[in-house]
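Undergrad: this one's sequence-less:
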């Protein structure tokens, strides 16, 4: 791992959306064509909410504290893709992901972290769900109307 501490196999997934259920997606720099919501590993000593706030700021430039951030009390355990396992302690194969929703008032402009993402786009929730590569991300986006008390 060349001098960096292994990542903690606990992460947050933050579905950023506007009131009309348009969802912000980011294209991974290390895997062009792979689109996702904001996601990232917990740092030592952080609460899950602090991880979500930090990752949103790092990946989009948005301050989650000035919008409506909601812990969905939903977690997913998934197998870490083999191409990314080197980032974790030897033998770590699974990650626990905690889902949050972040409602922004409008399609906010974002400031990407170029080492992490190549592009961003806002899509209606159905299109966003179809575009993401991660099944847990897809499921979270598909839950969005229900989470907000709407009919899909």
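TA: Received the coordinates, thanks. These numbers come from a predicted model, not from an experiment.
Undergrad: only C-alpha atoms for contact and neighbour calcs from this point on.
TA: Noted.
Undergrad: tell me which stretches of this protein form helices.
TA: Assigned by DSSP state H, the chain shows helices spanning 48-60, 125-131, 135-147.
Undergrad: helices or strands next to the last one in the packing?
TA: For helix 135-147, the helices and strands in contact under the criterion 3 or more CA pairs under 8 Å, 6 or more residues apart in numbering; DSSP states H and E are strand 10-17, helix 125-131.
Undergrad: so what touches it?
TA: Applying CA atoms under 8 Å, 6 or more residues apart in numbering, the contact partners of helix 135-147 are 13, 15, 21, 23, 36-37, 76, 99, 125-126, 128-130, 132, 151-152.
Undergrad: below is structure B, check it against A:
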């Protein structure tokens, strides 16, 4: 939903995780820029507005972070896995949230592409990408919730 209001001063502690994969269960991972050690992950991102739907957040984040368009009117469609993770926000990122906010709710989606593609990364956010078999992708993830989501992939294969 578009609005003329300025974005919230703090990040909203509601985010999406989108596991982009192929029918052969190859998974796209992108590396966060400027973070050491390497921080490999799937597409993630927070709601821009409290009333933004989970699906709208996922479509926006996939486009922003990979250049892949998967919203209404495109041949690709997200699969809502109907799962959520609630986890403690890493201390290094607590300053992005309102005082006292320490936990985030993450809604899970999958996006199946017919074959691996070359993503168009947002250079201020990500600086590298790779396609890996699903188990290797889970092992490469920095975030435990991301790794667990990838390990669920065979259950959600289209």
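TA: Ah, there it is. For clarity, every value in this text was computed on a predicted model and none was experimentally measured.
Undergrad: one step back: now the helices of structure 1 in TSV, with mean neighbour count and distance to residue 85 of structure 1?
TA: Shown next, in TSV, are the helices of structure 1 (neighbours: other CA atoms under 10 Å; distance: least, CA to CA, whole Å):
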stretch	mean neighbour count	distance to residue 85 of structure 1
helix 48-60	21	20
helix 125-131	19	24
helix 135-147	17	18
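Undergrad: distance to residue 114 of structure 1 for these - can I get that in JSON lines?
TA: Shown next, in JSON lines, are these (distance: least, CA to CA, whole Å):
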{"stretch": "helix 48-60", "distance to residue 114 of structure 1": "9"}
{"stretch": "helix 125-131", "distance to residue 114 of structure 1": "21"}
{"stretch": "helix 135-147", "distance to residue 114 of structure 1": "21"}
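Undergrad: out of those helices, which is closest to residue 71 of structure 1?
TA: Nearest to residue 71 of structure 1 among those is helix 48-60; the distance by CA to CA comes to 7.5 Å.
Undergrad: quick one: that closest one aligns where in structure 2?
TA: Per TM-score structural alignment, the counterpart of helix 48-60 of structure 1 in structure 2 is residues 54-66.
Undergrad: list the contacts of that stretch.
TA: Contacts to stretch 54-66 of structure 2, defined as CA under 8 Å, 6+ apart, come from residues 15-18, 43-48, 68-71, 78, 80, 107, 109, 119-122, 125-126.
Undergrad: what's the answer for stretch 22-35 of structure 1, then?
TA: Outside stretch 22-35 of structure 1, the residues within contact range by CA under 8 Å, 6+ apart are 15-17, 36-38, 107, 114-125, 128, 131-133, 141.
Undergrad: same thing but 7 Å
TA: Stretch 22-35 of structure 1 has contacts (CA atoms under 7 Å, 6 or more residues apart in numbering) with 16-17, 36-37, 115-125, 128, 131-133.
Undergrad: apart from its chain neighbours, what residue comes closest to the aligned partner of residue 13 of structure 2 in structure 1?
TA: In structure 1, the residue paired with residue 13 of structure 2 is residue 9, using TM-score structural alignment. Nearest non-adjacent residue to residue 9 of structure 1, counting by CA to CA, 6 or more residues apart in numbering: residue 95, 4.5 Å away.
Undergrad: quick revisit: right, and the helices and strands packed on helix 135-147 of structure 1 - which one's nearest residue 88 of structure 1?
TA: Among those, the nearest to residue 88 of structure 1 by CA to CA is strand 10-17 (10.6 Å).
Undergrad: any idea how far the alignment partner in structure 2 of residue 94 of structure 1 lies from residue 81 of structure 2?
TA: Taking TM-score structural alignment, residue 94 of structure 1 has residue 103 as its aligned residue in structure 2. According to CA to CA, to the nearest Å, residue 103 of structure 2 and residue 81 of structure 2 sit 21 Å apart.
Undergrad: repeat that for residue 152 of structure 2.
TA: Noted for residue 152 of structure 2: a distance of 10 Å to residue 81 of structure 2, by CA to CA.
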